[in-house]
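# quick one: sequence and predicted model below, then my questions.
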Amino acid sequence: MVKKGIYFIQKLSGRFSTRKNRRYQVKPLWAKNLPGQNDHLSRPRNRVALIKQWLAMKNSRPQQSYRSARKTKKRIVLTGTATIAVTLFLIFFILDGQARLRRAVESITMFQVSELLITGNGIVADQVLKDASGITLYQTSLLVLNKQKLKDRIESVPWIASAEIVRTWPSTVEIAVQENIPLALIHGSAKTGAEFYYMDKNGVSFLPVTPGGNIDFPVVTGLAELPEGSVRQKAFAEVLLFLKKVRGNDPHLPLQSLSEVHVTPEGEMVVYLVDYTFPIFFGNGNTGQKYARLVQVLKALYKKGKGSNLISEIEYIQMDYLQDKVLVAQTGSE
């Protein structure tokens, strides 16, 4: 009986202590509710099951971290700032911003042109080229100087064949030019409104002759009266070849001794000298060979003429008399 009484007391006290402890007991991590589960959970049987429940709880949370959210926010801020900057830039240029920027650049004293150098000119005066350049000292900025436009302005001067522009920082511009060198004066047609033009070595007429201009050049006549076509083109080519040969300034036939090169209606060339009035008939074709023969003929005439004045008695010279033959006709000869 005693043993049964002790056993009953121990069992009763054990139930009491268990209920008391459960009142203050906190649910362990594995016992917390998971999404979609009831409050009643059974204790995991092993450690593997406990880890699986913990991972399920972790995966159920939002995946975006604090750092990722911060980067996204920063990207949005930068994109918005760039858009605002581009918009303001466009508005600035629309509202005359480009002109204001140009004026601001031109106002930098350090880069304003303080020296303009002209080289290579002999016919055209320095001031003419400076005026054509459009550069104003201490106003035009080297920063905004357009070299191509400046080159075009200089080459628009009739006597200028080409120009090269060199910028020397911070404030110097050098213009090196090559001038058109007249080879002859060519007679123009009535349609051109001018009597004569300066012609360069390429046969290009680049400037009308004005009163008081330099006319110390051979004169080409008769070409303007020829109709357009092969005859005129061939005759012009022969005239140009002859002038280039004479430009070599052989002592017996220098360029300054040549007065006129005339082209007949048939397209044949006739040459006149400054000091003598007799004609030299070149015909048409083989101008290079005929020039060489003429030099030899004049050399012989000048040599024999000492004391006898033989060349003054010449009536005409015919370069195409016969093949490889030159006819020198004297006054009074049959």
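Looks like it came in fine.
# alpha carbons only for contacts and neighbour counts from here, please
Will do.
# how far away is A49 from I317?
A49 sits 129 Å away from I317, going by C-alpha to C-alpha, to the nearest Å.
# which parts of the stretch 201-334 of the chain are strands?
205-208, 219-221, 258-263, 269-273, 279-283, 314-322, 325-330 (DSSP state E, counting those that start in this stretch).
# dropping in the other structure now:
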Amino acid sequence: MLALSVLTVLTIGYLLYFTELAGVRSVEVVGASQVPSERIRELAAVPAGQPMLRVDTDEIAMRVGALPSVASVEVSRSWPSTIKIAVTERRPIGFYDTGRKLYLVDRDGFVYKEIGEPVAGLPKLELSKVGPHDAATRSVASVLADLPPQLREQVRVGRAETPGSIELALADGRIVRWGDAEQTQRKAKVLAVLLTREGEVYDVSSPELPTVS
């Protein structure tokens, strides 16, 4: 009886690992909008019929994750015969002008996609350098990503020389001295009140003592 049980387990293991009886029949892609699903399937390169247990999900995630527009990837087996690729794409918070080309930038400061012209609703980033390892970039990107929608849509430029010197230029020409990336929600609430007053420069770097000049 024991020998039969062992043989049964070995047979099932063999069928699952070495034959097409439990092979891949489909590849499902979810979460992709900027990158065509077919392109992701091409990069995943999962052979039809390959035994599900022999699919290297980490290798697939690495290949798909190399796409600039992809922030993260999770690859899983959906039994009996589907490989599921869940993609989280980067979302732009602004664009950067090199003087020759324009690029989208996400909330982590990652420069990931060239564009032909400015995108409506996205502010321009005015920074000495842009990248995920630049502290000023991360600070400005963090603020722009976390602004309430009604305030974010008014911003045309986000700039900073240092992480603590963030400024926002609004569509009507007014300037907001934001300071650092701390207390974004509190500063946004204070600013919403200040913007009802006439002025040119609105300083909320210290939200306890805001000024208008």
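In hand now; what should we look at? Just so it is clear, the model here is predicted, and its values are computed rather than measured.
# more neighbours: A49 and I317 of structure 1, which one.
Using other C-alpha atoms under 10 Å, the more surrounded residue of A49 of structure 1 and I317 is I317, with 21 against 12.
# identify the residues contacting the more buried one.
F278, P279, I280, F281, V326, L327, V328, A329 (C-alpha atoms under 8 Å, 6 or more residues apart in numbering).
# corresponding residue for it in structure 2?
With TM-score structural alignment defining the correspondence, I317 of structure 1 maps onto V201 in structure 2.
# for its match, which non-adjacent residue is spatially closest?
In this structure, V201 of structure 2 finds its nearest non-sequential neighbour in I175, 4.8 Å apart by C-alpha to C-alpha, 6 or more residues apart in numbering.
# quick one, what contacts the aligned partner of the one you found in structure 1?
If you follow I175 of structure 2 across to structure 1 using TM-score structural alignment, you land on I280. By C-alpha under 8 Å, 6+ apart, I280 of structure 1 lies in contact with V270, V271, Y272, Y316, I317, Q318, M319.
# touching, V64 of structure 2 and A71? I think so.
No - using C-alpha atoms under 8 Å, V64 of structure 2 makes no contact with A71, being 9.9 Å away.
# among the two, which residue is more densely surrounded?
V64 (25 against 18).
# which residues of structure 2 does stretch 67-74 of structure 1 align to?
Using TM-score structural alignment, stretch 67-74 of structure 1 pairs with nothing in structure 2.
# same check on stretch 89-100 of structure 1?
Taking TM-score structural alignment, stretch 89-100 of structure 1 hits no residues over in structure 2.
# and the end-to-end length of that stretch?
13 Å.
# now do stretch 82-100 of structure 1
Stretch 82-100 of structure 1 has its terminal residues 23 Å apart, counting by C-alpha to C-alpha.
# so G158 of structure 2 touches T137, yeah?
No - between G158 of structure 2 and T137 there is no contact under C-alpha under 8 Å: 9.7 Å.
# more crowded one of those two?
Each of G158 of structure 2 and T137 has its neighbours counted (other C-alpha under 10 Å); T137 has more, 29 against 24.
# output the longest helix belonging to structure 1.
Secondary structure of structure 1 read by DSSP state H shows that its longest helix is helix 66-92.
# and the following helix or strand past it, what's buried?
Later in the chain than helix 66-92 of structure 1, the nearest helix or strand by DSSP states H and E is helix 98-106. Neighbour-count burial for helix 98-106 of structure 1 flags V105, E106 (criterion: 16 or more other C-alpha atoms under 10 Å).
# how about stretch 15-26 of structure 2?
Quick answer for stretch 15-26 of structure 2 (16+ other C-alpha under 10 Å): L16, Y17, F18, E20, A22, G23, V24, R25, S26.
# show me those residues that map onto strands.
Within these, membership in strands is found for S26, as judged by DSSP state E.
# show the contacting residues for the residue nearest in space to the middle of structure 2.
Centroid-nearest residue in structure 2, with C-alpha atoms, centre = their mean: R90, separated by 2.5 Å. By C-alpha under 8 Å, 6+ apart, R90 of structure 2 lies in contact with S69, V70, A71, D106.
# quick one: what's aligned to it in structure 1?
Per TM-score structural alignment, R90 of structure 2 is aligned with N180.
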